[in-house]
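Enquirer: attaching a predicted model along with its sequence, questions to come.
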Amino acid sequence: MMKKAENIIVGISVGDLNGIGSEIILKTFEDTRMLELCTPVIFANVKIMSFAKKNLDATIALHGIDKIDQLLPGKINVLNVWKESVTIEYGANDENVGKYAIKSFTAATKALKEGQIDVLVTAPINKYNIQSEEFKFPGHTDYLNQELEGDALMFMVQDDLRVGLITDHVPVNEVASQLTEALIKSKIETIKKSLMQDFGISKPKIAVLGLNPHAGDGGVIGKEDDEILRPTIKKLFDSGTLAFGPYPADGFFGSGQYEKFDAVIATYHDQGLIPFKTLAFGKGVNYTAGLNKIRTSPDHGTAYDIAGKGIADFNSFKEAVYLAIDIFHSRNEYAAMTEKPLKIKEKHL
């Protein structure tokens, strides 16, 4: 049975309390029409969110709860993950605040894992002040990959522009050594599956960017493109996956060539994210594809320089909420479509 829109539970991790996370969350749900699309649950503390609300001079009502089953549809629910007070100093890099960002995130992930929330939207964290003996991950994605089923892939999305990564938070001097046939196949197949089940594209076309300048120029500028990428892409294509490339990365976006494909996969972080953020910044969404649960986030960081000033642009966070809901619906529709033939077949046995 399909859930009614307002009953889709969107869990939200609050991010770095000294950044713009609380602000963009509250600004998103100031528009009460958002509560017709979902029921938000902010994993934080109602006093902290009330402090942020007062700083913004916002008039929205917050509903504090101590257990997830106390949430109310049509309300902005705040689940008290902790009770103690936390000192907020907007713009400051604070290890103590980093601990609370992780308390919020791990509690929200647990709720997602246990099916208490339907999707997760994460506000920005500081990758430096979250590190501890209990949490030794470069960011959200790596932790989610450990806790949830599947193989996580960073997938940047803005309308029909979708950019995935073969390697993500890897030093540039290590990228070439990590480009194996197995990894390339895995990431392309993950994107293919996501395009089908999450975006409703039945026969997705995927472009792969080359590692080296001019995709190696026939081996003159590096051999990885000809020796690893090209043969792997051909194997995938021959097996029915519509993967193409490797394409020289320098002119691929500027020429509009990306518009011919349903997704583009870059070999490393900046190769994909620089053009994506140039084209989509402020409205782009970071989606963790490949997992059995749905997580999205805005395409920006904590923005310490403007934190607490009430001037943060919340559109990327709002788009992250929209995309999480859209993917939730798409997955349900995809599951219904793929299960129906099986039921028909069983009926005639």
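Expert: Right, received. Where do you want to start? Note that the coordinates shown come from a computational prediction; the quantities given were computed from them, not determined experimentally. Residues are numbered from 1 along each chain as shown.
Enquirer: please make it C-alpha for all contacts and neighbour counts, starting now.
Expert: Will do.
Enquirer: need the residue closest to the centroid of the protein.
Expert: residue 287 (2.5 Å; Cα atoms, centre = their mean).
Enquirer: next, it: secondary structure please.
Expert: Look at residue 287: counting by DSSP: H, G, I helix; E, B strand; the rest coil, its state is strand.
Enquirer: also this one, for the comparison:
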Amino acid sequence: MKKPDNIVVGISIGDLNGIGSEVVLKTFEDTRVLDFCTPVIFASAKAMTFLKSHFNSEINFNITNNINQLVHGKVNVFNSWNEPVTIEFGKEDEKMGVYAIKSLQSSTKALKNGDIDVLVTAPINKHNIQSEEFKFPGHTDYLAQQLEGESLMFMCSDGLRVGLLTDHVPVKDVVNHITEELIINKINTVYHSLKSDFNIVRPRIAVLGINPHTGDNGVIGHEDDTVLRPTLKKLKDEGKLVFGPYAADSFFGSNNYKSFDAVVASYHDQGLIPFKTLSFGQGVNFTAGLNKVRTSPDHGTAYEIAGKGVADESSFKEAVFMAIQIFRNRNEYEELTANPLKKSTKKI
């Protein structure tokens, strides 16, 4: 039986030829982490034994075929497959995509069943995961289908949170995707997540414009005036502290983001370039809006350094601790919602 304060953290191993396995091992070599959670790596005993030897890790795994036989205080490995796998660090390999998906599917099943409390995903290669069985651009889209809710890519660090109206959408299609309904759904998801997942009572949200200089009164596009501004006004009329649209080119350089609890960008690079510039190596990708907690590090497979023992585990470790904290915050929020007279510890 799970200890009440020891959250079970499931880990999908990602692309075995990338740096995911290294940052996972480095994270849990710090045994103090085991005071906060019980980790479960979804991979195989053979693969993890090879990786342990390659990276000279001192972790002693508890290997199991039964998710109900976890050992607290140890790093558990759940066998998501049994056949041997040939790991060739730094090589893009379709077979590694197959095993990355086996791990993801196995860990997602455990998450849905309540066998694990949260999921932290190691990096995958979005190209080699594609198959007849798996046709998703990445983790977020797959989990959005598997779990209930309105998913949102929410990049988080200590001083910055960035949500996206559109994520893995070609730039040429961005404007066609941004509708009043989408804006309302995404900002409401950010708003609720700030309250329930981050303990913020009155969230302040900044929204970046769609076009350069928010369209310059229609000179560089009309979508900011005809779609974005009217929709933000509706949200403000509901009492939400939503501000903008702001010109994206100067928003981060002027430190305006520090006045808000979250920033909502119109498309992927508009939000992620400044986020990764300011927070790379410490940031976390959190999939907000789902009925379960999923986080991941803010980097990819990094084939160029895979297997060399030089990968930095900081972002993965942050992803583990953020998943734990969000899980606790969400439970507290649900208790307070059910019993509003209970004393709250939330910050304004």
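Expert: Alright, I've got the coordinates. In this text, all values refer to a predicted model and were calculated from it rather than measured experimentally.
Enquirer: ok so, going back, where's the residue nearest to the centre of the first structure relative to residue 30 of the first structure, distance?
Expert: 24 Å (Cα to Cα, to the nearest Å).
Enquirer: same thing with residue 16 of the first structure?
Expert: 20 Å.
Enquirer: try residue 257 of the first structure
Expert: In terms of Cα to Cα, residue 257 of the first structure sits 38 Å off from residue 30 of the first structure.
Enquirer: residue 134 of the first structure too?
Expert: 35 Å.
Enquirer: who's more crowded, the two?
Expert: residue 30 (16 against 9; other Cα atoms under 10 Å).
Enquirer: from residue 298 of the first structure, how far out is that one?
Expert: Relative to residue 298 of the first structure, residue 30 of the first structure is positioned 18 Å away (Cα to Cα).
Enquirer: what does residue 220 of the first structure give?
Expert: Counting by Cα to Cα, the gap from residue 220 of the first structure to residue 298 of the first structure is 39 Å.
Enquirer: one more: residue 2 of the first structure?
Expert: Distance from residue 2 of the first structure to residue 298 of the first structure, by Cα to Cα: 27 Å.
Enquirer: those two: which has the busier surroundings?
Expert: Legend: neighbour count by other Cα under 10 Å for residue 2 of the first structure and residue 298, higher for residue 298 (27 against 8).
Enquirer: and the more buried one, what pairs with it in the second structure?
Expert: When the second structure is aligned by TM-score structural alignment, residue 298 of the first structure is paired with residue 297.
Enquirer: OK, contacts around its match?
Expert: 121-123, 283-285, 315-316, 318-319 (Cα atoms under 8 Å, 6 or more residues apart in numbering).
Enquirer: for PyMOL, write a command that selects the buried ones of these.
Expert: Here is the PyMOL selection string for the buried members of the contacts of residue 297 of the second structure, based on 16 or more other Cα atoms under 10 Å:
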select buried, resi 121+122+123+283+284+285+315+316+318+319
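Enquirer: and which of the contacts of residue 297 of the second structure is nearest to residue 53 of the second structure?
Expert: residue 122 (19.5 Å; Cα to Cα).
Enquirer: and the closest one, what does it touch?
Expert: 11-15, 20-21, 24, 296-297, 316.
Enquirer: now, which of those sits nearest residue 115 of the second structure?
Expert: When these are compared against residue 115 of the second structure (criterion: Cα to Cα), the nearest one is residue 11, at 12.5 Å.
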